[in-house]
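Visitor: pasting the structure only:
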């Protein structure tokens, strides 16, 4: 199934030839065949070139899951540009920082979404080299519309776009994805085309994604789960993509019933919410075939309930991080519920996986060690950060994940802990240092320490322990409200504790474990 040339645009060319009349994207009543999507991709590539985008230039997309997102991404990658997805939960200051640091020349942006007109959030922000903004839907005033953008294709001959695509090679940069960092600033992860194609061809094989599947993509396109394991994998395998912009249990159940959804990956919270819905029995969900989950500890009973109550024939768990393209291991669907729930499976073909001790030596099967990964899926490096790249990837090419795990004798990986303080909120990696940096600008805060605490629905959520400036007034409700105005929703602490002092060690370092252990909801 691998395309002859391991790039995203060449994959699309071959898929369009293989399944020309099959539905590639279905959103509401709007249906796009593989043949039509291929034509739209080429039109978008020509339009991007008309805006002056050259090979290697960065182009950002800040919008929810919708068909234009996919066309824009395929078009810019066909033109040799590098895709920069931006988290839709970010506020204007956060998004502008990524636009500027990436050097993006063009931005595809949402119009009205979640009660905000996204271009308004960027007013007054420094966005560096950005020269063109295209509003995908519901543009206001003089803002450039999607239709106006696509019309620019007339200025560039198709032969020029084909030549640009032919110049895209497997080792060309495909995307620049910003991941939250332990130092308080996100890092730009650079991945090449061949890594995307090879890893998710293997992933698609294991999870049995194929023609005829109808894939409801709830995982956001700005995330590897929604982009690489999402629409890219669907197009690689001839499946139909049904984008879902916002998760709501009843809406999802209705779509499964009406659209005969067969393929539904997501974090454990997705399935828990569906199972707890009082409307579950009101819908026919018998079309469901495959679930892929991970990103949190999963009780075996959930796997069994997904099979028994939601009707999934295949339930698979996986493990990955942005630095390895989002995919390193996948669990064999034929495994028992205990193995699927408690492990993330084995390394995908062509990828090496080890658990090592502090000296860098592999630990025996059954022993805990830091998870390290080597192979084609490992990032090219962090953008403009040679030191960070050297810290992440050692001289032998091993990516140090910062996660602690155990490999069993069959090579199945079980995640046991984290070397870093990162915690996972409903499938999203949340780094305390980044949240602390955002909270520290609050005028009442003298010092803040953020830890992850257990949450029945989300897996983990943040708790901010706060020391106030002398004479300042602030309560839990006030800080949470301020946080919602200034940071992505998943980063907002669900709990705030105003403290008189922090426990520290002899060198003055805050003992976060003591804060975490003393937490009470």
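Guide: Now that the structure is in, tell me what you want to look at. In this text, all values refer to a predicted model and were calculated from it rather than measured experimentally. Residues are numbered from 1 along each chain as shown.
Visitor: rest of the way, CA atoms for contacts and neighbours
Guide: OK.
Visitor: ok, the residue nearest to residue 209 when sequence neighbours are not counted - contacts?
Guide: Closest residue to residue 209 apart from its sequence neighbours, by C-alpha to C-alpha, 6 or more residues apart in numbering: residue 237 at 6.6 Å. Applying C-alpha atoms under 8 Å, 6 or more residues apart in numbering, we find residue 237 in contact with 1, 15, 204, 209-211.
Visitor: let's see it at 10 Å
Guide: With contact set as C-alpha atoms under 10 Å, 6 or more residues apart in numbering, residue 237 has these partners: 1-2, 11, 15, 18-19, 201, 204-205, 208-213, 231.
Visitor: what is the nearest of the residues you listed to residue 284?
Guide: Closest approach between the contacts of residue 237 and residue 284, by C-alpha to C-alpha: residue 213, at 16.9 Å.
Visitor: the closest residue to residue 23 other than its chain neighbours: what's it in contact with?
Guide: What sits nearest to residue 23 in space, not counting adjacent residues and going by C-alpha to C-alpha, 6+ apart, is residue 33, at 4.2 Å. Taking C-alpha under 10 Å, 6+ apart as the criterion, residue 33 is in contact with 16, 19-26, 39, 240.
Visitor: residue 53 against residue 81, yeah?
Guide: Yes - using C-alpha atoms under 10 Å, residue 53 is in contact with residue 81, at 7.2 Å.
Visitor: number of nearby residues for the residue nearest to residue 128 when sequence neighbours are not counted?
Guide: Nearest non-adjacent residue to residue 128, counting by C-alpha to C-alpha, 6+ apart: residue 100, 4.5 Å away. Neighbour count for residue 100, taken as other C-alpha atoms under 10 Å: 16.
Visitor: next up, a structure to set beside the first:
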């Protein structure tokens, strides 16, 4: 990594370039997967615990080819978009591999989406087909789809051409054993599979025409306002990112990675699936959606060596009342990412879950996603206080948010990334693409960060989350890390809320550990004398949890909205 970039006064610049000794993979996902199958055809590739399914690498390849053949039978052509609206299951990874094999663009649709969001997503990218779960808990996906397009319910999908979903031609629902009833106008996944042939000559013929730079995946970013943007990613983007992520974890065929994070997000499909498939490791799904007990049971039963999760997942596992019953001694590595990783939680994960080689990863959907990651041998103090160093074949820099100039190391500014991982762009939205990627190819993340002398990056917050109180810049992450030291605190989020006197005031939402008690006065007393007075939260609320996305990202804007509403009501009553 280059460390010698200097400003005119010889202060080192916050600019780092990743190693380039290992070349980039210049293959499609299908080519890379086929090569791994040839090396270890009988090695276990996938275990879907909740479905009772196991596949060797050869079996997974054959099933993916059979599905690819069936998808071509629906009339789909390379470049066509096909949506997947589902929680974690074997069908999901089969779709990931099958679409890549024949050049179909897989569109990840968040299972939390409702009718307006699904309609937007399908129409924004022109999906010609959709594979969906039938239902999950209280979510009835087929009912939502039929609400959008009543034509399906009457078995007349052709009528959609002038309806609300004009591009959609085929809908497939993932059926389970024992689900015998038919759904008018819709095709069962099992029936679709039966139509395909793993030896279909069209598969190899199409595969030979595909290029690594072809778009293969669209992921909708979780915006805080308006409808999400569709980041368009290529084979080269996500295949290489998955490979180098696995390298940082030292994955090999002996590893078995437990993946409780959602597949529709990069965390599951790239940091999970592709990290495993590029290293011959075994993918293990503990459940369709996150369940801490299922994770603990799966790690023990399947002797998993790796475990992924966002901080809230690890907290739920550590604090589960049956945690001590499980043997987690097989664990060694994994990734904690998705939101800032509390230092105290990280320490417990290392000591209580045997994850002494766990890594921290940072990125965003638009960069495939990881641009910085710690390694298994990164010193613990760096693993718990930074998001690691720049990944191979990438560049990161810290820029002045106002001028765009590269800052000196140690200064806080916007983190920018450049290299193979940067998306092609937002699908059908050149204006937003130009806003995100500057003319020099730098992706602007919107995250505030610092870089130290060794190139380790520390995320200090979002530019939009930075609180300005009485002219002082305050980074909520710093206050959160401090409050985690309180033994009664299980989780905490800090935001700024408007204040007429100081511009903004700090507000802390705190989740107290089960069986513990904590008061506002105790929190403030703990802060006094330990942090500057202007960093002490004025508003403190004790809550059961935080508003968050399915991937575990805290939605701070919703906390701010709730607080503004509360404070507005209070002010009205006072008046």
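Guide: Thanks, I have it. Model, not experiment: these values are computed from the prediction.
Visitor: quickly find the element holding residue 270 of the first structure.
Guide: Using DSSP states H and E, residue 270 of the first structure falls within helix 268-276.
Visitor: in the second structure, what stretch matches the helix or strand following that helix?
Guide: Under the assignment DSSP H and E, the closest C-terminal helix or strand after helix 268-276 of the first structure is strand 290-294. Mapped onto the second structure using TM-score structural alignment, strand 290-294 of the first structure spans residues 333-337.
Visitor: what comes up buried for that stretch?
Guide: Neighbour-count burial for stretch 333-337 of the second structure flags 333-337 (criterion: 16 or more other C-alpha atoms under 10 Å).
Visitor: which element, helix or strand, includes the residue in the second structure that residue 220 of the first structure lines up against?
Guide: Under the alignment (TM-score structural alignment), residue 220 of the first structure pairs with residue 262 of the second structure. Under DSSP H and E, no helix or strand contains residue 262 of the second structure.
Visitor: contact partners for residue 262 of the second structure?
Guide: Taking C-alpha under 10 Å, 6+ apart as the test, what residue 262 of the second structure contacts is 86-89, 110-111, 268-269, 272, 285, 288-290, 309, 550-552.
Visitor: related to what we said a few turns ago, closest to residue 164 of the first structure out of the contacts of residue 33 of the first structure?
Guide: Residue 164 of the first structure lies nearest to residue 39 out of those, by C-alpha to C-alpha, at 15.5 Å.
Visitor: how close does that closest one get to residue 154 of the first structure?
Guide: 13 Å (C-alpha to C-alpha, to the nearest Å).
Visitor: the stretch 251-400 of the first structure: strands as residue ranges?
Guide: In the stretch 251-400 of the first structure, the strands defined using DSSP state E, counting those that start in this stretch lie at 290-294, 314-319, 329-330, 346-347, 351-356, 368-375, 381-382, 399-407.
Visitor: which residue range of the second structure does the longest one align onto?
Guide: The reference is to strand 399-407 of the first structure. Following TM-score structural alignment, the aligned partner range for strand 399-407 of the first structure in the second structure is 443-451.
Visitor: tell me roughly how far that stretch lies from the first structure on average.
Guide: Averaged over the aligned pairs, stretch 443-451 of the second structure sits 0.7 Å from the first structure after superposition, using mean C-alpha distance after the TM-score superposition for the first structure.
Visitor: picking that back up, the residue nearest to residue 23 of the first structure pairs with which position in the second structure?
Guide: Using TM-score structural alignment, residue 33 of the first structure pairs with residue 56 in the second structure.
Visitor: quick one: the residue sitting nearest the centre point of the first structure from residue 389 of the first structure, how far?
Guide: Nearest to the geometric centre of the first structure sits residue 223, at 1.6 Å (C-alpha atoms, centre = their mean). Separation of residue 223 of the first structure from residue 389 of the first structure (C-alpha to C-alpha) stands at 21 Å.
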